[in-house]
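Chemist: attaching a predicted model along with its sequence, questions to come.
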Amino acid sequence: MFLYEQEAQMGDDRQDLIEILQMRFGVLPEELEEHLYQLSEFETLQRLILVAANVPTLRVFMEELQEGNHPFKLVGERFNPLREIGDRNEE
């Protein structure tokens, strides 16, 4: 893959990540969007796309954002996208 193709793919992945977060959590803090546009590692973006699709709250996403690109598994209630709904139904 050529460098310009990689850069285009990274741009697409950044935009996908932001759109997933907006669909799930609404308007994002400007600082968060700026931070996401600065990401430059393909693996990190791929991990964060999976995280964004599975975390129950934006707060949990922000915590995972600080983790970098360490090996990970999306297991447990921390990555249950329906946890917040279940919590509200129990009230």
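Modeler: Ah, there it is.
Chemist: please count neighbours and contacts with C-alpha atoms only from this point.
Modeler: Noted.
Chemist: which stretches of this structure form helices?
Modeler: Under the criterion DSSP state H, the chain contains helices at 3-25, 30-38, 42-54, 58-65, 83-90.
Chemist: return the most buried member of the ones you listed.
Modeler: helix 42-54 (a mean of 18; mean count of other CA atoms under 10 Å).
Chemist: next, the one to line up against it:
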Amino acid sequence: MFLFEQEAQIGDDRQDLLEILRMRFGAIPPSLEEQLYQLQDYATLERLILVAANAPTLQVFIEEVNEGNDSFKIVGDRFNPLQQLYEKGDKDEK
């Protein structure tokens, strides 16, 4: 892959990531947006797209971003996008 193609792909993935975050969580903090614009690693952006799609809260996503490039586990209730609905249902039943 040529360098300009890779840069374009990274830019596209970054925009996709930001759009997923906005769709799921609304406005995102400018500091987080700036942090995401600093990312230049394709694999990290791909992983964060999966995290953004599965994290139940923006805070969980931010924690995962701060874990760095070595983090790769996206399992358990921590990454269940429906977790808040389950928690809300439990409260409603009580």
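Modeler: Received, thanks. Remember, it's a predicted structure, so these values are computed and weren't measured experimentally.
Chemist: between the helices of the first structure, which gets nearest to Lys73 of the first structure?
Modeler: With respect to Lys73 of the first structure, and counting by CA to CA, the nearest of those is helix 42-54 at 9.6 Å.
Chemist: to Val75 of the first structure, which of the helices of the first structure lies closest?
Modeler: helix 42-54 (9.7 Å).
Chemist: mind reading off the mean deviation between that closest one and the second structure?
Modeler: Once fitted to the second structure, helix 42-54 of the first structure is off its aligned match by 0.6 Å on average (mean CA distance after the TM-score superposition for the first structure).
Chemist: which residues touch that helix?
Modeler: If you take CA atoms under 8 Å, 6 or more residues apart in numbering as the criterion, helix 42-54 of the first structure is touched by 10, 13-14, 16-17, 20-21, 24, 39, 61, 64-65, 68-69, 74, 79-81.
Chemist: try 10 Å
Modeler: Around helix 42-54 of the first structure, the neighbours that count as contacts under CA atoms under 10 Å, 6 or more residues apart in numbering are 6-7, 9-10, 13-14, 16-25, 36, 39, 58, 60-62, 64-65, 67-75, 77-83.
Chemist: repeat that for stretch 70-88 of the first structure.
Modeler: 24, 43-44, 47, 50-57, 60-61, 89.
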